[in-house]
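Asker: The sequence isn't on hand, but the structure is:
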């Protein structure tokens, strides 16, 4: 079954305390090659049947009205993925 993936990230100007905590943990574990971490959200919407333009439009609408808070978050991706894509690690 196809899936529509929606990725949501905090806007760049919004502080990300979870990302800062993860960065601190990475540094404590000796993983010092990273200068910043931003933590976001990923949603997978499973579609019964074919992904039509109408279904994709519904997913985009849901992404901006329900799955994200447009005041502090940006929707960074709304994309159809297939089983082949999932198996390949996207």
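Answerer: The structure has been received and is ready for your questions. Keep in mind it's a predicted model, so treat the numbers as computed, not measured. Numbers count the residues shown, from 1 in each chain.
Asker: C-alpha only now, for contacts and for neighbours.
Answerer: Noted.
Asker: Over to the residue lying farthest from the centre of the chain. Which of the three states is it?
Answerer: In the chain, counting by Cα atoms, centre = their mean, residue 30 sits farthest out from the average C-alpha position, at 26.6 Å. Each residue gets one of three states, and residue 30 gets coil by DSSP: H, G, I helix; E, B strand; the rest coil.
Asker: now do residue 12
Answerer: coil.
Asker: The one 3 residues further on now?
Answerer: Assigned state for residue 15: coil (three-state reduction, three-state DSSP).
Asker: State the distance from it to residue 22.
Answerer: For residue 15, the distance to residue 22 equals 13 Å [Cα to Cα, to the nearest Å].
Asker: More neighbours: the two, which one.
Answerer: residue 22 (15 against 12; other Cα atoms under 10 Å).
Asker: ok, for that one, nearest residue in space, not its chain neighbours?
Answerer: residue 37 (6.9 Å; Cα to Cα, 6 or more residues apart in numbering).
Asker: next up, a second structure to put side by side with the first:
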């Protein structure tokens, strides 16, 4: 079994109003050293062994459902899960 960690963020060219609001709040709390905040999503998937290539499966899931590829970028990491 594999654990896949998917990180989804808005593309750099896309305005992130939620990130701007968080940065403003941090500055108002005197965390002025923060120069930018980008808000994203984190998904953790457990995937059983399959006949198809895992990279192809994950990319298909990300591009068809998990992300909006027009405005979001994604990256992922695969970890082996120890069987119990």
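Answerer: Yes, it's here. The model shown is predicted, which means the values in this text are computed figures rather than measured ones.
Asker: Give me the TM-score for this pair.
Answerer: Once superposed, chain against chain, the TM-score is 0.81 (TM-score structural alignment, normalised by the length of structure 2); 82 aligned residues with a Cα RMSD of 2.2 Å.
Asker: quick check, the residue nearest to residue 22 of structure 1 in a helix?
Answerer: No - applying three-state DSSP, one finds residue 37 of structure 1 to be coil, outside a helix.
Asker: Quick one: residues contacting it.
Answerer: 19-20, 22-23 (Cα atoms under 8 Å, 6 or more residues apart in numbering).
Asker: are any of the residues you listed buried, and which?
Answerer: 20, 23 (16 or more other Cα atoms under 10 Å).
Asker: Which residues does stretch 59-74 of structure 2 contact?
Answerer: 6-11, 14.
Asker: Count the neighbours of residue 51 of structure 1 for me.
Answerer: Neighbours around residue 51 of structure 1, by other Cα under 10 Å: 15.
Asker: in terms of contact, does it touch residue 1 like I think?
Answerer: No - taking contacts as Cα atoms under 8 Å, residue 51 of structure 1 lies outside contact range of residue 1: 9.6 Å.
Asker: Contacts only, for residue 7 of structure 1.
Answerer: 40-43, 75-78.
Asker: ok, now residue 44 of structure 1?
Answerer: Residue 44 of structure 1 touches 3-6, counting by Cα under 8 Å, 6+ apart.
Asker: mind running it again at 6 Å?
Answerer: Residue 44 of structure 1 makes contact with 4-5, according to Cα atoms under 6 Å, 6 or more residues apart in numbering.
Asker: ok, it to residue 15 of structure 1 distance?
Answerer: For residue 44 of structure 1, the distance to residue 15 of structure 1 - Cα to Cα - is 25 Å.
Asker: Then residue 82 of structure 1?
Answerer: The gap separating residue 82 of structure 1 from residue 15 of structure 1 is 34 Å, by Cα to Cα.
Asker: same deal with residue 87 of structure 1?
Answerer: Counting by Cα to Cα, the gap from residue 87 of structure 1 to residue 15 of structure 1 is 34 Å.
Asker: list the buried ones in stretch 58-73 of structure 1?
Answerer: Buried residues in stretch 58-73 of structure 1 (16+ other Cα under 10 Å): 59-60, 63-64, 67-68, 73.
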